[in-house]
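Enquirer: got a structure for you, letters missing:
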């Protein structure tokens, strides 16, 4: 079944900015990923989605299949959803390196890799880009996060990694900034700086009840 029309209709609901439906081989809905603003409670958004699906499309979907990523319009920290580093692995070759980042939220793991030339600055970029890919997998959306810039510098006599990330949603572009002191490696600090930017801005609510 083609769910394109349903995705477009749900994207026009109040507070909803975009929608992605994932089905199985039989065409049954397995997951509904929603990107929404913070103007309404996630339970209200979830009920609206269920009501539209049953009344307009005669599709009854369990609320547990609805995952809502909510963009916080203020920069206040939201502790409901924090992705954490599960593991970071580097596969070195003479001139190139592959970075594998695994993020964790509760028991769920989200993995992504990036490969490129093995330079000091590019290693930070690869680590950050792999992190953003993993974050997109966690949110259930593609091509909404882009690394704008990343650098290391000395701050308070310690080395720090700063990054800027472009977050695209609802036709809007928001620049998110994060930083992390280098404790073990610049690669690890790049991942932490990227998560610092994302975790302050995006809250995800799964299995709303």
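Expert: Great, that's in hand. Note that this is a predicted model, so its numbers are computed, not measured.

Enquirer: for the rest of this, base every contact and every neighbour count on C-alpha atoms.
Expert: Will do.

Enquirer: and the helices in this structure, which stretches?
Expert: 4-11, 42-56, 120-139, 186-199 (DSSP state H).

Enquirer: quick one: residues in contact with the third one.
Expert: Residues lying outside helix 120-139 but in contact with it, judged by CA atoms under 8 Å, 6 or more residues apart in numbering, are 33, 69, 83, 97, 99-103, 110-117, 142-147, 149-151, 186-188, 190-191, 194-195, 204.

Enquirer: need the buried ones from those residues selected in ChimeraX.
Expert: Of the contacts of helix 120-139, the buried ones go into a single ChimeraX selection, burial set by 16 or more other CA atoms under 10 Å:
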select :33,69,83,97,99,100,101,102,103,110,111,112,113,114,115,117,144,145,146,147,150,151,186,187,188,190,191,194,195,204
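
Enquirer: thought residue 80 was touching residue 201?
Expert: No: between residue 80 and residue 201 there is no contact, the gap being 11.2 Å when judged by CA atoms under 8 Å.

Enquirer: ok, and here's another one to check against it:
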């Protein structure tokens, strides 16, 4: 342990290092204040998602707030890991991404065009206008999973769920007591909060229950929601087979109950803030 570090810096490195996809972390500060946090990862997640995880764990564990600009994220290149002499891989500023496809030339179509000249014979070659790329609007109609984290502080637990819809990320949180089954309900409630952040109109939604069942050799999760429509209660149910991450399956089951409903809702317009200097009289 670096003797120049304060005890809470060392604890912060331990907590950040336990986050998903974090390979290594280094916290540097001045006195008791954090000045830099350096994170190494092999994840394909966006840097801002990892930075939000770091901010959340610092706030939940140590009741401190940090500026996102003090966190730097470096990606370890998995493809060159076996070629590195020290076995640590090669540092890169972003994950490897496939090369963009080469643009294709528009098709050439032979069209018989009457010539104004009496000496011109044979058809002329006319290039067809370029085709517009095919659009798949349904691909953006479903809300996508971004991440899920649980932060336990004593007898309290906070669930944090990140979702992405139409290119916009939103974060939902829910807090409660650290009971055995309470964590699953908090994840479902945080998912509802994140979904509501996408919508212009408020939904009268409530969580009914989160249940688990056996499906042959696998387990599944069933999330039931209650929605109030014109003074009538409607039951929404979503299911998901648990493959690896239990909490991720709870998020998918909750979204499964809402995706068809959300596709027909009016999305909230993103707000842009413009800062201008105030005039001094």
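Expert: Now that the structure is in, tell me what you want to look at. Being a predicted model, the structure only gives us computed values, none of them experimental.

Enquirer: what span of structure 1 is stretch 33-52 of structure 2 aligned with?
Expert: With TM-score structural alignment applied, stretch 33-52 of structure 2 matches no range in structure 1.

Enquirer: please apply the same query to stretch 175-189 of structure 2.
Expert: Under TM-score structural alignment, the match for stretch 175-189 of structure 2 in structure 1 covers residues 115-129.

Enquirer: residue 142 of structure 1 -> structure 2?
Expert: Using TM-score structural alignment, residue 142 of structure 1 pairs with residue 202 in structure 2.

Enquirer: where along structure 2 do the strands fall?
Expert: Applying DSSP state E to structure 2 gives strands spanning 22-30, 33-41, 71-77, 90-92, 108-111, 124-127, 144-153, 156-165, 168-177, 205-215, 218-229, 232-241.

Enquirer: turn those strands into CSV, including distance to residue 7 of structure 2.
Expert: Shown next, in CSV, are these (distance: least, CA to CA, whole Å):
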stretch, distance to residue 7 of structure 2
strand 22-30, 12
strand 33-41, 12
strand 71-77, 20
strand 90-92, 29
strand 108-111, 70
strand 124-127, 71
strand 144-153, 18
strand 156-165, 23
strand 168-177, 27
strand 205-215, 40
strand 218-229, 41
strand 232-241, 42
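
Enquirer: among these, which comes closest to residue 57 of structure 2?
Expert: Comparison of these against residue 57 of structure 2 by CA to CA identifies strand 144-153 as nearest, at 7.1 Å.

Enquirer: and the match of residue 142 of structure 1, what is it in contact with?
Expert: residue 196.

Enquirer: roughly how far apart are it and residue 161 of structure 2?
Expert: 19 Å (CA to CA, to the nearest Å).

Enquirer: hmm, residue 240 of structure 2 is touching residue 220, no?
Expert: Yes: the pair residue 240 of structure 2 and residue 220 passes the contact test of CA under 8 Å, sitting 5.7 Å apart.

Enquirer: off-centre distance for the match of stretch 175-189 of structure 2?
Expert: 20 Å (CA atoms, centre = their mean, to the nearest Å).

Enquirer: buried ones in that stretch?
Expert: Under the neighbour-count criterion of 16+ other CA under 10 Å, stretch 115-129 of structure 1 has 115, 117-118, 122-129 buried.
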